[in-house]
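Enquirer: Next come a sequence and a model predicted from it.
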Amino acid sequence: MALEIKKLRVYGDSSIMIYQTQGKLKTNDEKLKPYQEHLEGIIKNLKEITFEYLPRVNNRFADALATLDLMVECSLDTEIRSFLVERMCELAYKKSVNALKTDGRTWLAPVIDFIRERKYLEYSTMGEKKRLRKYAT
């Protein structure tokens, strides 16, 4: 496996998809069969894989990860650092949040700049430009 991942925890809100990923159920949809076979090949290379079912009403974490996935563009040579996810047992507004990027500006600053000047950041990808236009509307 290119990323050398050995342990994986999978969160999902579809028990059918979890069972299919575990190999307990096979998909009948011809379009999905290649994906299931590919997943089975990946799973064989893992030392440990666990699945956690999240009922749809409790899957804010899965929704956040899906949103994060849509926001991040990377290529095969991109270095991806792992990150620690902590469960919060109190409301987020009661905690302070560091929303500054490395340049000292908030994540929202490029959106504000785009609204004011209609200019993209110098090295913006097409996806980042699309997101800026979306957030600016």
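Expert: On my side now, so go ahead.
Enquirer: alpha carbons only for contacts and neighbour counts from here, please
Expert: Will do.
Enquirer: Give me the neighbour count for the nearest residue to S14 once chain neighbours are set aside.
Expert: In space, and not counting its chain neighbours, S14 is closest to Y53: 7.3 Å by C-alpha to C-alpha, 6 or more residues apart in numbering. Y53: 14 surrounding residues under other C-alpha atoms under 10 Å.
Enquirer: okay, pairing it with this:
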Amino acid sequence: MAIDMNVYKLLVIGDSDLLIHWVRGEWAVKNPKIIPYVQYMQNLCKMFRKIEFRHTPRIHNELADALATIALMIKHPDTDYIDLLDIELKEHPVHCSYVESEPDSLPWYFDIKRYLESVTYPEDATSNNKKSIHRMALNFFLNTQVLYRRTPDLGLLRCVDAAEAVRLIEQIHT
């Protein structure tokens, strides 16, 4: 497709370290079934003025996951037609999980925080509830009184209740 669109510079980002090294010629291909595919890719590479292959770990491959999801959701009657996507990259990543309401006036993370503080469960917790709280707590980190959620890339997201979320949103938008 890139060749048909007369692209002369191409950046290929893949999450398979093995494939990236094979195509770059840095690693030998030992599986005879794979050799023709790698040779075909190397021949295609000659059709570009500049082509770069870059490895990105799966954990950092949100864009590819998002594009794959979009591709599965959109069915176009003309399979040769592709709408252009305008992708805007923000300077600072922002992560948000939305919780609609807090009916008991406790923050959504109350049980997780209490578990991390004192390894106690709600009084009415069933065995399954206890397992769920324990399992969820593995993804959280408590620093004094501030609760953080660990991201897959080991970043930390600060957990806030509804009132603090409103205050932060107002602060950001003023």
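Expert: Cool, got the structure. Everything quoted here is computed from the prediction, not taken from an experiment.
Enquirer: TM-score for this pair?
Expert: Overlay of the two chains. TM-score (TM-score structural alignment, normalised by the length of the first structure): 0.52; 94 aligned residues with a C-alpha RMSD of 3.1 Å.
Enquirer: show me what contacts the aligned partner of the residue nearest to S14 of the first structure in the second structure?
Expert: Residue correspondence to the second structure (TM-score structural alignment): Y53 of the first structure is matched to H55. Applying C-alpha atoms under 8 Å, 6 or more residues apart in numbering to H55 of the second structure gives the contacts I13, G14, D15, S16, D17, I20.
Enquirer: now for those residues, which pair is the farthest apart?
Expert: Put simply, by C-alpha to C-alpha the two of these set farthest apart are I13 and D17, 10.2 Å from each other.
Enquirer: Could you check how far the residue most central in space within the second structure is from D17 of the second structure?
Expert: Nearest to the geometric centre of the second structure sits E62, at 3.4 Å (C-alpha atoms, centre = their mean). Noted for E62 of the second structure: a distance of 17 Å to D17 of the second structure, by C-alpha to C-alpha, to the nearest Å.
Enquirer: Just give me the neighbour total for I20 of the second structure.
Expert: 20.
Enquirer: Now do the helices in the second structure.
Expert: Under the criterion DSSP state H, the second structure carries helices at the ranges 17-24, 35-45, 62-73, 110-118, 127-137, 162-172.
Enquirer: looking at those helices, which is closest to S97 of the second structure?
Expert: Judging the helices of the second structure by C-alpha to C-alpha, what sits closest to S97 of the second structure is helix 162-172, at 10.7 Å.
Enquirer: Which neighbouring elements make contact with that closest one?
Expert: Helix 162-172 of the second structure sits against no helix or strand, with contacts defined as 3 or more C-alpha pairs under 8 Å, 6 or more residues apart in numbering; DSSP states H and E.
Enquirer: Read off where that helix ends up in the first structure.
Expert: When the first structure is aligned by TM-score structural alignment, helix 162-172 of the second structure has no counterpart there.
Enquirer: Flag every buried residue along that helix.
Expert: Residues of helix 162-172 of the second structure classed as buried: A162 (neighbour count, 16 or more other C-alpha atoms under 10 Å).
Enquirer: Stretch 22-39 of the second structure now?
Expert: Applying 16+ other C-alpha under 10 Å to stretch 22-39 of the second structure flags W22, V23, V29, V38 as buried.
Enquirer: residues in contact with it?
Expert: Contacts for stretch 22-39 of the second structure (C-alpha under 8 Å, 6+ apart): L18, H21, M41, Q42, F53.
Enquirer: Next, format the residues you listed as TSV and append neighbour count.
Expert: Shown next, in TSV, are these (neighbours: other C-alpha atoms under 10 Å):
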residue	neighbour count
L18	14
H21	16
M41	14
Q42	15
F53	15
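Enquirer: need the residues you listed in TSV with distance to L116 of the second structure, can you?
Expert: What follows is the contacts of stretch 22-39 of the second structure, written out as TSV (distance: C-alpha to C-alpha, whole Å):
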residue	distance to L116 of the second structure
L18	40
H21	43
M41	51
Q42	53
F53	43
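Enquirer: Of those residues, which pair is most distant in space?
Expert: Greatest spatial distance in the contacts of stretch 22-39 of the second structure: L18 and Q42, 14.8 Å, computed using C-alpha to C-alpha.
Enquirer: picking up where we left off before, report the set of residues contacting both of I13 and D17 of the second structure.
Expert: With C-alpha under 8 Å, 6+ apart as the test, I13 of the second structure and D17 both reach H55, T56.
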